[in-house]
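Participant: Would you be able to build a 3D model of this:
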Amino acid sequence: MPHQSTETPFTYPDVGATRGEFPPGYRHFRRRRRIGSGRAVFEQAAADILAYRMQKATGIFAQATTPTAEPGTEVRMFFGLARIGITAPARVVYVVDEPDRRGFAYGTLAGHPLRGEELFVAEYDPTDDSVHVVVAAFSRPGPWYARLGSPVVRQIQRIFSARYINALRPN
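Facilitator: A predicted model of the protein is given here:
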């Protein structure tokens, strides 16, 4: 008998598509900002990304099943006040572990207001010693309230991507 996964399925069919060209039928988003220079800045940013520091610094991080991102890790973000709000579950799809590029992507699970994938990576450019952080996503609204508030959801995505990147800027 073939092995059947007991994991909750992703809410979109294009799992892993943040590795390359984003699929049609979604809103595409990409923000890339320089946060400094030097290998030490890159190493710190990469470690912070993998430890969910971007999400923790914005106050939306609720929990993860592992202390650092790895494929299969389930994460939950929470948008709201006190106990009133929206829980946004996701699962790490893959981890990027290259000499000059590190981070991870997660995909949405049932209950998340969007359907799609988001990528968080630190990039080091040895030609000029610069360090950039990239937040990129493809998504579309999931439940009725996300479809109804689609323009607001897009604005929230822009605001949080800037906050994510600012959380990694060296002091």
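Participant: all contacts plus neighbour counts: C-alpha atoms, from now on.
Facilitator: OK.
Participant: all helices of this protein, in order?
Facilitator: Under the criterion DSSP state H, the chain contains helices at 39-50, 53-58, 144-148, 150-166.
Participant: nearest to V93, of those helices?
Facilitator: Of all the helices of the chain, it is helix 39-50 that lies closest to V93, at 12.9 Å by C-alpha to C-alpha.
Participant: Which residue is the nearest non-sequential neighbour of the residue positioned nearest the centre of the chain?
Facilitator: Most central in the chain under C-alpha atoms, centre = their mean is E118, positioned 4.0 Å from the mean C-alpha point. Counting by C-alpha to C-alpha, 6 or more residues apart in numbering, A137 is the residue found nearest to E118 once chain neighbours are left out, at 4.2 Å.
Participant: Another for comparison:
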Amino acid sequence: MQPFTYVNVGATRDAEMPAGYRHVDRDVAVEGSLDQAAERLMTWQMHRDAGLRVDAGADRAAPGVEVTLHLLVVRILCRVIYVLDEPDRRGFAYGTLAGHPEQGEEAFEVYRTAEGAVRARIRAFSRPATLLTKVGGPVATLVQDFMTGRYLRALQK
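Facilitator: A predicted model of the protein is given here:
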């Protein structure tokens, strides 16, 4: 099994993400039920609705499942690290593999608040891994922010 390209595997679960990376933490309201949002998330539909082509080793996110996401000519290689499967909280995190333009981890979660509202949250830490993302610094950051927004909008359907 190919190793992850960073050492802080699983750190999106921690209250503080690791230093030395760019951090993303976005949380939005979701219309509809937790079950509907979780199904879109766990079956890769969120990624498809965000405009990516998905080649996954399984129909659902599960620990160890490898997924290659395609954005135009860019291949984004990841492996699922952990899954959240609680009555009021579902999701998963994946980490980067060799060939991914970034190094780091991204966690996707849908949850129900104490008041009954459904929300979606994305937490990530990353840094450039290829010459293209190192040289394209601000552009790479814009692309990452753009895709985070598309993921969240896909879950808001």
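Participant: so what number do they get for TM-score?
Facilitator: TM-score for the superposed chains, counting by TM-score structural alignment, normalised by the length of the second structure: 0.95, backed by 156 aligned residues with a C-alpha RMSD of 1.1 Å.
Participant: any idea what the residue nearest to E118 of the first structure aligns with in the second structure?
Facilitator: The equivalent of A137 of the first structure in the second structure is A124 (alignment by TM-score structural alignment).
Participant: What residues does that match make contact with?
Facilitator: Contacts for A124 of the second structure (C-alpha atoms under 8 Å, 6 or more residues apart in numbering) come out as 12, 23-25, 104-107.
Participant: hang on, the earlier thing: tabulate the helices of the first structure (a markdown table), appending distance to Y12 of the first structure and mean neighbour count.
Facilitator: A markdown table is the format used below for the helices of the first structure (distance: least, C-alpha to C-alpha, whole Å; neighbours: other C-alpha atoms under 10 Å):
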| stretch | distance to Y12 of the first structure | mean neighbour count |
| --- | --- | --- |
| helix 39-50 | 23 | 21 |
| helix 53-58 | 22 | 18 |
| helix 144-148 | 15 | 13 |
| helix 150-166 | 17 | 16 |
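Participant: which one of these lies closest to D129 of the first structure?
Facilitator: helix 39-50 (7.3 Å).
Participant: which helices and strands sit right next to the closest one?
Facilitator: Identification of packing neighbours for helix 39-50 of the first structure by 3 or more C-alpha pairs under 8 Å, 6 or more residues apart in numbering; DSSP states H and E yields strand 101-108, strand 114-125, strand 130-141.
Participant: and the gap between the match of A137 of the first structure and R13 of the second structure?
Facilitator: The spacing between A124 of the second structure and R13 of the second structure, counted by C-alpha to C-alpha, to the nearest Å, is 10 Å.
Participant: do L97 of the second structure as well
Facilitator: Taking C-alpha to C-alpha, one finds L97 of the second structure at 19 Å from R13 of the second structure.
Participant: okay, the two: which has more neighbours?
Facilitator: L97 (23 against 12; other C-alpha atoms under 10 Å).
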